[in-house]
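Enquirer: Turn this into a structure:
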Amino acid sequence: MRSRIRTPGKRRFGKVGLTDVSGKPVFGMDAKGPIGEPAQVEDYLRNLGAKDWGASLGVAVLPRKKKPKRAAANDAEPAAKPPRAAAVPPKPKEKPKPKLREAKPSDARRLAALIHQLGHEISEKQVRKNLGTLKRLGETPLLATLDKAVIGLCGVHRTITLHRDAPLGRITILVVAEEAKGHGVGRLLVEAAEQWCRKKGCRLIEVTSNDRRAEAHAFYRHMGYERTSIRFFKKL
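Expert: Next up is the predicted model:
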């Protein structure tokens, strides 16, 4: 039995006692209720034996243990969260670079348009026919492409001359689309033509350029070419 007094400091506060099933006082009781200390009742019960002790658990109510006080929410500063790692910005997408390949018959229309930039009037049909002839000679023109679109053309030729001890290489045509100028496409094509001529055994490469194309002349000088002669031609 547990005292019904709930006010600390009063005489029977926290007192406990034992009765039998019928309510008759057994230990720590008087006419008004419990007067025993919890420790005394616990010692009494432990000395009764396991059977009586176990039976008494359903009757005796001992004082509840006090729970430890929880710290107030504002008593301590909350632990600082670790700083988030800075987000790594995505790498900028690389701009596509021009690529080189040999010309194909399906390029004829685009090549005709590029050739027109130089002032030469030629049909798509004739360009396709000339491509077939050049392929049989092993002199297929070189193309520069960007995202599969043709942006530059370079013709190559190898010839044997009587007065030279090695074949002569020649750039027969060089043209870059207007929208692609200034991005190194011309240099890429000329360097590819020079490499082609070296593989063919040439030790000298030449190119002709119309007198009115001052910009082209400056480009060839920048690429290491020298002006050595004047070109003459006659229509037959």
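Enquirer: switch to C-alpha atoms for all contacts and neighbour counts from now on
Expert: Noted.
Enquirer: what about the helices in this protein?
Expert: Taking DSSP state H as the criterion, the chain carries its helices at 38-46, 50-56, 108-117, 124-137, 185-199, 214-222.
Enquirer: just checking, what packs against the fourth one?
Expert: Meaning helix 124-137. If you count contacts as 3 or more CA pairs under 8 Å, 6 or more residues apart in numbering; DSSP states H and E, helix 124-137 packs onto helix 108-117.
Enquirer: can you give me the angle the helix it packs on makes with helix 124-137?
Expert: Here the directions of helix 108-117 and helix 124-137 differ by 100 degrees (axes from the mean of the first three to the mean of the last three CA atoms, to 10 degrees).
Enquirer: Other residues contacting the lengthiest strand in the chain?
Expert: Longest strand in the chain by number of residues (criterion: DSSP state E): strand 149-159. The contact list for strand 149-159 (CA atoms under 8 Å, 6 or more residues apart in numbering) reads 107, 110-111, 114, 139-145, 167-177, 180, 185-186, 189-190, 193, 196-197, 200, 202.
Enquirer: let's see this one next to it:
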Amino acid sequence: MQSKIKIRKVEKQDLDFVYKSICELENEVLDFEVFKKIFNENIANPMNVYLIAENEKEGAGFISFHTQHLLHHCGLVGEIQEFFIDQKYRGQGVGRLLINEIKNFAEQNNLKSIEVTTNRRRVENVLIYENLGFTLSHNKFTIYKE
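Expert: Okay, here's the model as predicted:
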């Protein structure tokens, strides 16, 4: 399966696939018009990398990666914001292909680190990220607007 999968930059016509993917990832229906506005802003930002994995006929996965200059790293750092593999493509190396593209980008652009945060309810993701070469090194605390 992996040999048929191609990785490319996300384009405006990928909106529906990305929307469906993020709604599934978050297990909720997001406001499409607000989503579309944010999507278009994010893919136009040169500090962001949005990639889609696809075969000839459909999307298999998606990753979004935002970079920023951070004082405490004294350089450019990237963070994976969303990472989704369609159920029927899981366990086939699609995620590794997407992560490898992010690692290549990070190396080419001299990033200090690649970071990812996963929700505590997604316990299985810790092992997945460790298998992809990430180290569990921080705790993240959040205050939600009620």
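Enquirer: Let me have the helices of structure 1 in JSON lines, extended by mean neighbour count.
Expert: Compiled in JSON lines, the helices of structure 1 are given as follows (neighbours: other CA atoms under 10 Å):
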{"stretch": "helix 38-46", "mean neighbour count": "15"}
{"stretch": "helix 50-56", "mean neighbour count": "12"}
{"stretch": "helix 108-117", "mean neighbour count": "18"}
{"stretch": "helix 124-137", "mean neighbour count": "14"}
{"stretch": "helix 185-199", "mean neighbour count": "18"}
{"stretch": "helix 214-222", "mean neighbour count": "13"}
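Enquirer: can you put these in JSON lines and add distance to Ser229 of structure 1?
Expert: Listed next are the helices of structure 1 as JSON lines, based on distance: least, CA to CA, whole Å:
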{"stretch": "helix 38-46", "distance to Ser229 of structure 1": "125"}
{"stretch": "helix 50-56", "distance to Ser229 of structure 1": "124"}
{"stretch": "helix 108-117", "distance to Ser229 of structure 1": "25"}
{"stretch": "helix 124-137", "distance to Ser229 of structure 1": "27"}
{"stretch": "helix 185-199", "distance to Ser229 of structure 1": "20"}
{"stretch": "helix 214-222", "distance to Ser229 of structure 1": "13"}
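Enquirer: Show me the one of those helices that comes nearest Val207 of structure 1.
Expert: helix 214-222 (8.7 Å; CA to CA).
Enquirer: How about the alignment partner in structure 2 of Val127 of structure 1, nearest residue that isn't a chain neighbour?
Expert: Superposed on structure 2 with TM-score structural alignment, Val127 of structure 1 falls opposite Phe35. Excluding its sequence neighbours, the residue lying closest to Phe35 of structure 2 (CA to CA, 6 or more residues apart in numbering) is Tyr19, at 7.4 Å.
Enquirer: For the one you found, give its distance to Phe83 of structure 2.
Expert: Tyr19 of structure 2 sits 12 Å away from Phe83 of structure 2, going by CA to CA, to the nearest Å.
Enquirer: With Glu124 of structure 2 instead?
Expert: According to CA to CA, Glu124 of structure 2 and Phe83 of structure 2 sit 14 Å apart.
Enquirer: Find the centremost residue of structure 2, please.
Expert: Ile63 (2.7 Å; CA atoms, centre = their mean).
Enquirer: Return the distance of that residue relative to Phe32 of structure 2.
Expert: From Ile63 of structure 2 to Phe32 of structure 2 the distance is 19 Å (CA to CA).
Enquirer: distance of His222 of structure 1 from Leu174 of structure 1?
Expert: Distance, His222 of structure 1 to Leu174 of structure 1, using CA to CA: 15 Å.
Enquirer: same question but for His157 of structure 1, I mixed them up
Expert: In terms of CA to CA, His157 of structure 1 sits 12 Å off from Leu174 of structure 1.
Enquirer: Trace Arg90 of structure 2 over to structure 1, please.
Expert: Alignment note (TM-score structural alignment): Arg90 of structure 2 maps to Lys181 of structure 1.
Enquirer: Same question for Ile63 of structure 2.
Expert: Checking TM-score structural alignment: Ile63 of structure 2 goes with Cys154.
Enquirer: Thank you, goodbye.
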